[in-house]
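[1] Fold the following, please.
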Amino acid sequence: MIDLQQVGAHVGGAHPDSLVLGIHLPNITPGKGYQLFADLIHMRDQFDPDIPAVAVELVYQGGAYDLWRFEARIGQLPAQGHMGDKGRYLYRYRLLRHGQELVRYFADPFATVSGPGTNSAFDFPPAPAFAWQEDGFEVPDLDDLVMYELMVDDFAHDFDGVIERLDYLASLGVNCIELMPVTNVPEPYRWGYMPLSYFAIEERYGGQEQLKALVNSCHSRGIAVIHDAVYAHMHEEFSYRKVYWAAGEDNPMIGPFAEDMFGVGTDFTRPFCYDYFAAVNAHFIDTLHLDGFRYDYVPGFYDGPVGQGYARLVHDTYQHSRAIPRFDAGERSRLIQVAEYLDKPKTVLRETYTSASKRWWPMLQAQSMVGAANRAVPEAFVHDMLLIDFTDPWPQSYSNGDDSFPVAPLQFIESHDKSRLMYLLSGGHDAYQGGFDLFSRDRSQWYRLQPFAIFLMTSVGVPLLWQGQELGEIYGKHDDGGSRVLAARPLHWNYFYETSGRTLVRLYRRLGQLRKNLQALRSRNAYYHFEHARLEHGLLAFTRFPDDETQPAVVVLLNFGDLPGELLTPFPRSGAWVEQLNHGDVSAVESLDLPAGGTTVPVYVPANYGKVFVSA
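    Down below sits the predicted model:
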């Protein structure tokens, strides 16, 4: 177990300017000739060539993970430049062996504040204790979730910008935000899937304190927040990679373990590795008040249902959450743990403390559909969206001993990994342009996105929106290459004010309201009316049944074709059925009055649209 009070940078305590630095470097000891220094400088002096950093030497403390420590008062450090003044200080570690410089600089892997490049940082005085105002917030149940994935700078520049758009997200029915990695990287822009630090929050977004403000604002609106956790691989400048490759000592974190698509990664059989990431999870839950994790590339640290990697981490994180009120659901925790295990999304739900899993199948089929010459709907796409699988049914819950909780897959048709559906609709992919040939794209077929939106928000499972899909965002993307992760793709918020964007946003808002208000759309109960489907023409219908039979049922009709069509549709209940989408015309309410026992009637479905009927 790692005590976070012993590591990182801590200011205050015995004196307001007391400074303590601590770092674990297993197998790096004075007995082998090692010395460890920290180079500190006031941030206002960093570009002044006449003001060098102050070098301080850490003292070896020993212990299971070989702790090194430095303690002094900031005001008693050598007075040069702004040293001793209030403000932000930058620091990096430097490792010597037998008096020779071995590693010129490396970041503090326990720092909670970062500076430019590979600098770590601390503030003097430290930020005051954050005033959380989230009393009464409860993490939504899994079946009630509507998730929205965003990259902070592309979505709204920084955490404050996201706060300004929370009412917009809430209007879509979103009650859970998935943040792409917000831990810091040395580059001025990068997706974040090669972390430099795991505790330090990216300063270009606003750092740790503004992340707390975002989480606090989300909780006040009933919105949960989860983080994209990247635990299978890391940046080449990550301290435990850089130091141990240079030193040649046994690495406490990195080595062959599971799948290695990104090269040799973390080895969870090494106790320090496991304890480090368990401490990261606890920090995000306890200190930052996040509500769960989306675990990136789970195959990279999954070694079976009773292994030392992913399975153990999600189990222990679940147990850790049980004592925290916002997760309390009586006999279970509402902690959100999502696995990106694209090849085995059912297996990871059956075998581990995972509440939701990701797979690409529906998204890849949607991409094929928008690029096809005809408008036919693959039956496999329908089955995936309604979770129909008679040979290998989707698990609905996970149980282990006294623990039991619901599980489900995430449903999504766009993601950060692939080109937008609008891009694929608007012309061919120019490899030379890398998905940025936007000025020549034809966005006139935006309306073809509408049936996909309706299907997504009425599907079985947890709907996940990728930022901007509700606006008809258009960026393309290579499957590989640096432009995927190093090129910014700021959202076209101007689309919100155009006919296409406003129409799509209005549709998503209406669908979000329906999913929130109708238990049938949040249930696991669906019946696909395959006997009446006209998939070759893009027409299909299905019924969503509520768990409580006293609640309304829902019949959904979809038309992916370019022509309006008529579909023979069974309605399971008698009485009035009222259509809820109205094809953009709120004054044109369509209703059916059906005889006892329900009946099958022909229903007109507009082209590239759909209908949602709700029983009275």
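[2] can we go C-alpha only for contacts and neighbour counts from here?
    Noted.
[3] distance of the nearest residue to V185 once chain neighbours are set aside from G461?
    Excluding its sequence neighbours, the residue lying closest to V185 (Cα to Cα, 6 or more residues apart in numbering) is L196, at 5.0 Å. To G461, L196 is 34 Å away according to Cα to Cα, to the nearest Å.
[4] D135 too?
    In terms of Cα to Cα, D135 sits 29 Å off from G461.
[5] So the two - more neighbours on which side?
    Each of D135 and G461 has its neighbours counted (other Cα atoms under 10 Å); G461 has more, 28 against 10.
[6] What strand or helix carries the most centrally placed residue in the chain?
    Residue closest to the average C-alpha location in the chain (Cα atoms, centre = their mean): E178, at 3.4 Å. Using DSSP states H and E, E178 falls within strand 176-179.
[7] How about L102?
    Short version, using DSSP H and E: L102 is in strand 100-106.
[8] Give the other helices and strands that that strand contacts.
    Using 3 or more Cα pairs under 8 Å, 6 or more residues apart in numbering; DSSP states H and E, the elements in contact with strand 100-106 are strand 87-97, helix 239-247.
[9] outside of the helix or strand just after the last one, which residues touch it?
    Right, helix 239-247. Proceeding N to C from helix 239-247, the next assigned helix or strand is helix 271-286, under DSSP H and E. The contact list for helix 271-286, computed with Cα atoms under 8 Å, 6 or more residues apart in numbering, reads 1-2, 4, 65, 198-199, 231, 252-254, 266-268, 290-292, 308-309, 313, 316-317, 320-321.
[10] what about the helices in the stretch 301-450 of the chain?
    310-321, 345-351, 361-371, 379-386, 421-425, 450-458 (DSSP state H, counting those that start in this stretch).
[11] Against N400, how distant is I324?
    20 Å.
[12] List the buried residues of stretch 299-309.
    The neighbour-count check on stretch 299-309 (16 or more other Cα atoms under 10 Å) flags 299-305, 308-309 as buried.
[13] Max pairwise distance over those: which two?
    Greatest spacing in the buried residues of stretch 299-309, by Cα to Cα: G300 and P305 (14.1 Å).
[14] How about the contacts made by L514?
    L521.
[15] related to what we said a few turns ago, among the contacts of helix 271-286, name the buried ones.
    Here, 16+ other Cα under 10 Å leaves 2, 4, 65, 198-199, 231, 252-254, 266-268, 290-292, 308-309, 313, 317, 320-321 buried among the contacts of helix 271-286.
[16] re earlier: of all the helices of the stretch 301-450 of the chain, which gets the most neighbours per residue?
    The highest mean neighbour count among those, using mean count of other Cα atoms under 10 Å, belongs to helix 421-425: a mean of 24.
[17] Let me know which of the helices and strands packed on strand 100-106 is tucked in deepest.
    Most buried of those by mean neighbour count (mean count of other Cα under 10 Å) is strand 87-97; its value is a mean of 21.
[18] Now the second one, please; I'll put the structures next to each other:
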Amino acid sequence: MNQLNITKRSLGVNFTSGGQAEILVWAPKAKQVELLLTDSQQKISLEEQEFGYWTAKTATIKPGDKYSFLLDGEKERPDPASLQQEETVHGPSIAFDLKAFKWDDQDWNNQDLEDYILYELHTGTFTEEGTFAGIEQKLDYLKELGVNAIEIMPVAQFPGGRNWGYDGVLPYATQNTYGGPEALQRLVQACHKAGIAVVLDVVYNHMGPEGNYLGDFGHYFTEKYNTPWGNALNFDDAWCDGVRQYFIENVLMWFRDFHIDALRMDAVHAIKDFSPVHILREIKLRVDELMKETGRRHYLIVELDLNDTRFINPLSEQGFGMDAQWIDEFHHALRVTAGEERNGYYSDFTGITHLAKSYQDAYVYDGQFSPHRQKTFGIKAESNPGKQFIVFSQNHDQVGNRMLGERTSQLVSFDMQKLMAGAVLVSPYLPMLFMGEEYAETHPFLYFVSHTDTELAEAVRKGRKAEFAAFHAEGEAPDPVSEETFNESKLQWQLLTKDPHATMFSFYKKLIQLRKELPALHRLNRKLLQVEADEASQTLSLLRSYENQHVFVAMNFSQQEQDLKTPNGYKWKNVLNSAAPEWGGTATAPAEIEGGATLSVPPESILIYTY
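    Now for the predicted structure:
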């Protein structure tokens, strides 16, 4: 393996302080490698090194120059470690000096993970501009809302200008239609000035289908395993060292050169690796080295469809050391409790009993038989703190994978939306919002692509229709290739000036404020939590404590008023009633109530009391 340098990027075209370019490409399949300057057609020969690496040093190429690699004199390909593409995944790369940006965020100190209130957004649909600069214009809004960490869906270069981001094929290149690498650096700096952390979604489990030229260079893929997206990336087969370095360097680049605070790694259960040191564990070891070198803090968050604590247990316990994971099971239990039909993966969830279990145990399935999977599933997460689990009532997947992309605002009542928001924000876990939910956005978030390969585009179109064939009585699946589908997914910021949207926004602000101000909600000690659910009345009560402070939460998911007993020993003071007139409701709640008294909870509402 080429020697990994923690302090600087080695792959691709990189510039020294003296203006010289250092070129390194991993191409063990090639017999000859040249760098071709697009405008002048000048060729720079690379010298073969051991383990399949090719290298050169030259002053001929400058930042801003377009170039590609010429393999064996005939295959002209973009740089696998390209930082910037001119227009497409098929065309030339643009030489970019990572060190040219003048950072001014030295006062930024990444927050404790426990303090994160996450907001997931898609760059292309978050604003009308659909750019990083567009996000910058909304930072004051995000601060007012109270979120302190934005999670940006993948920005790796993909075909065309419209994509969720999971079809990227150049993991180092920042999507040109979003503004490119310098615009992302500017956005991160602006976020840090505003006190907002930046989490970047990255995809290390597969490559997109169009413009994927990595296989021309080296053994990036293996036929040893399959994934839902084709051959798996090669993390443990012959020639895997170069592949491992490629992705480890990518992680380090985002942290070191773009000052990203955390990475969210997509579907890590689809990463196949039986090496003695799993790739995720090696990534963690290298990130620890980087943090020691720079003094900055970075987090690694995983999307994981396995209730397996090995991924999030510390290195010292032979875990992979990931800092946190998404918990889809909390979402599924909450959705079923709120009225979602129990089909597909929702069929495993009973509703309020499972929601109570998720509050208590994080995983719903931690050793029980899963009817949907037809097997015993999961392991108990007894010693993992609350900050290791991220919960939500909606996200890009759970909205966008519906045929019509309906958000919660289109599926449940206004009162139920408030209750679901409260259920997330009073949890002993890290809360995440999906862009627009805080003001009850009515536009859907649909699945969209802009593949330039017409056959592939048609295959995606047909596949989407086939996926929802059983639902065609409800209408046709929107065309994922159509620009209209993309535009229909954009946020409607003008809604914020109207009701009920303005009221919902104020309600979310209040919930987030309580989450920050009340130690019993803010401190994520899972041991200091009591939860009770009643299937018959569809009510759930939560008692959370921290030192001398206690918070009692009463939730009623039914459409009738229900009675709940308040915990003994305290005189409780009301701090939130989601059914109050100020939040668009008509019900009152006692301002104070004795412990052990009967509390009437309005339909589809959440009441929060403190002591």
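[19] Assuming the best superposition, what's their TM-score?
    The TM-score (TM-score structural alignment, normalised by the length of the second structure) is 0.78; 537 aligned residues with a Cα RMSD of 3.4 Å.
[20] quick revisit: so which bit of the second structure is the strand holding E178 of the first structure matched to?
    Residues 149-152 of the second structure are matched to strand 176-179 of the first structure when aligned by TM-score structural alignment.
[21] Contacts made by that stretch with the rest, please.
    For stretch 149-152 of the second structure, the surrounding residues in contact (Cα under 8 Å, 6+ apart) are 116-123, 196-201, 264.
[22] Tell me which of I324 and N400 of the first structure has more neighbours.
    Taking other Cα under 10 Å, I324 of the first structure and N400 do not tie; I324 has more neighbours (14 against 10).
[23] Could you find the closest non-adjacent residue to the aligned residue in the second structure for P362 of the first structure?
    Matched to the second structure by TM-score structural alignment, P362 of the first structure sits across from F330. Nearest residue to F330 of the second structure in three dimensions, chain neighbours excluded: S358, at 5.7 Å (Cα to Cα, 6+ apart).
[24] And for H331 of the second structure?
    S393 (5.4 Å).
[25] circling back: residues contacting the nearest residue to the residue nearest to the centre of the first structure once chain neighbours are set aside?
    Distances taken as Cα to Cα, 6+ apart put E149 closest to E178 of the first structure, at 4.5 Å, once the chain neighbours are dropped. Neighbour list for E149 of the first structure: 177-180, 464-467 [criterion: Cα under 8 Å, 6+ apart].
[26] would CSV of the residues you listed with distance to H15 of the first structure be doable?
    Output for the contacts of E149 of the first structure, formatted as CSV (distance: Cα to Cα, whole Å):
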residue, distance to H15 of the first structure
I177, 40
E178, 40
L179, 37
M180, 38
L464, 49
L465, 49
W466, 48
Q467, 46
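[27] Tell me which of those residues persist in the second structure.
    Compared against the second structure with both residues aligned by TM-score structural alignment, their matches' Cα atoms under 8 Å, these retain 177-180, 464-467.
[28] Which of those residues sits closest to R484 of the first structure?
    Distances from R484 of the first structure to those, taken as Cα to Cα, are shortest for M180 (14.1 Å).
[29] From M151 of the first structure, how far off is that closest one?
    Per Cα to Cα, M180 of the first structure is found 5 Å from M151 of the first structure.
[30] which neighbours do those two share?
    Counting by Cα under 8 Å, 6+ apart, the residues touching both M180 of the first structure and M151 are W191.
[31] ok, H278 of the second structure touching F320?
    Yes - the pair H278 of the second structure / F320 is scored as a contact, 7.3 Å apart, by Cα atoms under 8 Å.
[32] quick one: common contacting residues for those two?
    Listed contacts common to H278 of the second structure and F320 are nil; contacts here mean Cα under 8 Å, 6+ apart.
[33] which position in the second structure aligns with V264 of the first structure?
    So, by TM-score structural alignment, V264 of the first structure is matched to N231.
[34] since we're on that match, how many residues are nearby?
    Using other Cα under 10 Å, N231 of the second structure has 16 neighbouring residues.
[35] residues contacting it?
    221-225.
[36] okay if I get these as TSV plus distance to V531 of the second structure?
    Output for those, formatted as TSV (distance: Cα to Cα, whole Å):
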residue	distance to V531 of the second structure
F221	47
T222	47
E223	47
K224	46
Y225	42
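[37] ChimeraX command to pick out the buried ones of the residues you listed?
    Those of the contacts of N231 of the second structure that count as buried under 16+ other Cα under 10 Å are selected in ChimeraX with:
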select :221,222,225
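[38] those helices in the stretch 501-616 of the first structure, which residues are they?
    Using DSSP H, counting those that start in this stretch, helices in the stretch 501-616 of the first structure do not occur.
[39] rewinding a little: how close does the residue nearest to H331 of the second structure get to A421 of the second structure?
    Distance from S393 of the second structure to A421 of the second structure, by Cα to Cα: 7 Å.
[40] before we move on, back to that, C-terminal to the strand holding E178 of the first structure, what's the next element?
    helix 207-220.
[41] Need the nearest residue in space to W361 of the first structure, chain neighbours excluded.
    Nearest to W361 of the first structure is D384, by Cα to Cα, 6+ apart, at 7.4 Å.
[42] Aligned counterpart of Y297 of the first structure in the second structure, please.
    Using TM-score structural alignment, Y297 of the first structure lines up with A267 in the second structure.
[43] Which part of the second structure matches the helix or strand containing the residue nearest to E178 of the first structure?
    Element membership for E149 of the first structure, per DSSP H and E: strand 147-150. Aligned by TM-score structural alignment, strand 147-150 of the first structure corresponds to residues 118-121 of the second structure.
[44] got the buried residues for the matching stretch?
    Neighbour-count burial for stretch 118-121 of the second structure [16+ other Cα under 10 Å]: 118-121.
[45] got it, and stretch 12-26 of the first structure?
    Within stretch 12-26 of the first structure, the residues that qualify as buried are 17-26, counting by 16+ other Cα under 10 Å.
[46] Mind checking which of those are in strands?
    Judged by DSSP state E, strands contain the following of those: 18-24.
[47] can those residues go into TSV with extra columns for distance to Y276 of the first structure?
    Shown next, in TSV, are these (distance: Cα to Cα, whole Å):
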residue	distance to Y276 of the first structure
S18	26
L19	23
V20	20
L21	17
G22	14
I23	12
H24	10
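[48] which among those residues gets closest to R204 of the first structure?
    L21 (24.0 Å).
[49] Next up, the contacts around the residue nearest to that closest one when sequence neighbours are not counted.
    Nearest non-adjacent residue to L21 of the first structure, counting by Cα to Cα, 6+ apart: A9, 4.7 Å away. A9 of the first structure makes contact with 19-22, 110-112, 121-122 under the criterion Cα under 8 Å, 6+ apart.
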